[in-house]
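Enquirer: have a look at this prediction, sequence included:
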Amino acid sequence: MNRKVAIIIVSHSVNIGQGIKDLISQVITNVPILMACGIDNNEIGTSIEKIQAVFETMDSEAEGIIFYDLGSAKMNAEMAIEMFGVKNLQIAEDVPIVEGAYIAAVESNMGKSKDEILNSLAKLKVKEF
């Protein structure tokens, strides 16, 4: 069976992360949607430890794409990747978190690879004027 690319949400807010997961789950049910949102007691912020905890739940062969809400969430995801030494995860940079995660989940469900999904997401990247 073809393994689905996991969607990992790194948000300062548990509510934002849960809302994205709920939105995707209404149409896609068999793609892993993982959340590393908020800090202890689910307060606002991001935590390298929560991100690493998500990594630990994943199979070592699993691929995933990380979506983030703000710059410090991206920074913590980058540090967690470096500290944990994962090679099969990639951050979707400059991609809107809701639309990007949704499109990635749909394409993962279609059986597309991480690289194919990232190519699709490139069309969503925020452009500078």
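Expert: Happy to help now that I have it.

Enquirer: from now on I want contacts and neighbour counts done on CA atoms only, so please keep to that.
Expert: Fine.

Enquirer: measure Ile48 to Ile7 for me?
Expert: For Ile48, the distance to Ile7 (CA to CA, to the nearest Å) stands at 17 Å.

Enquirer: tell me which of these two has more neighbours.
Expert: Per other CA atoms under 10 Å, whichever of Ile48 and Ile7 has more neighbours is Ile7, with 24 against 20.

Enquirer: for comparison:
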Amino acid sequence: MSGAEQVGIVLVSHSGPVAEAVVALARELAAGGATAPMAAAGGTSAGGLGTSSELVAAAAEKVDRGAGVALLVDLGSAVLTVKSMLAEGDELPEGARLVDAPFVEGAVAALVTASAGGDLDAVEAAATEAYGYRKT
């Protein structure tokens, strides 16, 4: 995979500040080299709580490097928004995929894997595996 072809990651949250904070945290934790493109799509275009398909589409376009885009979401209507966008088929880049993963841990795992050159399947697997991270 060339440097130009890399999986992009979009974090879709009901809160702009939450999405931005998780992007910052993931970048901090994955530091030590070049990282894959990651963007936040949080809240509404007016800055309120909610989910905006326009913000999701813009973020996906921003991180698309030709190897697919992994979309991680926080809560119910964010899932519905992304599923609807994928069903429409024309709002998201080709190869965009909703990833069923914990929002924070999955974002970190996805970014580390994508930054190491993992393909979309590997990024999805790493993010999904984060469900198994035990805290006790």
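Expert: Received it, and whenever you're ready, just let me know what you need. What you see is a predicted model, and the numbers here were worked out from it, not measured in a lab.

Enquirer: now do the helices in the second structure.
Expert: Using DSSP state H, the helices of the second structure run over 16-29, 53-63, 76-88, 103-115, 120-129.

Enquirer: need those in TSV (columns: distance to Glu5 of the second structure).
Expert: Listed next are the helices of the second structure as TSV, based on distance: least, CA to CA, whole Å:
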stretch	distance to Glu5 of the second structure
helix 16-29	19
helix 53-63	11
helix 76-88	21
helix 103-115	10
helix 120-129	11
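
Enquirer: so of those, which one's packed in deepest?
Expert: helix 103-115 (a mean of 25; mean count of other CA atoms under 10 Å).

Enquirer: would you check the span in the first structure matched by that helix?
Expert: Helix 103-115 of the second structure corresponds to residues 97-109 in the first structure, going by TM-score structural alignment.

Enquirer: other residues contacting that stretch?
Expert: Stretch 97-109 of the first structure is contacted from outside by 4-7, 9, 20, 23-24, 28, 30-31, 67-69, 114, 117-118, 121, 124, using CA atoms under 8 Å, 6 or more residues apart in numbering.

Enquirer: chain center to it: distance?
Expert: 9 Å (CA atoms, centre = their mean, to the nearest Å).

Enquirer: give me the mean distance between that stretch and the second structure.
Expert: When the second structure is overlaid, stretch 97-109 of the first structure sits 0.5 Å from its aligned residues on average, using mean CA distance after the TM-score superposition for the first structure.

Enquirer: name the nearest residue to Ala78 of the second structure, sequence neighbours excluded.
Expert: Take Ala78 of the second structure and drop its neighbours on the chain: the residue closest to it by CA to CA, 6 or more residues apart in numbering is Thr51, 5.8 Å away.

Enquirer: please say which position in the first structure that neighbour maps to.
Expert: Per TM-score structural alignment, Thr51 of the second structure is aligned with Thr46.
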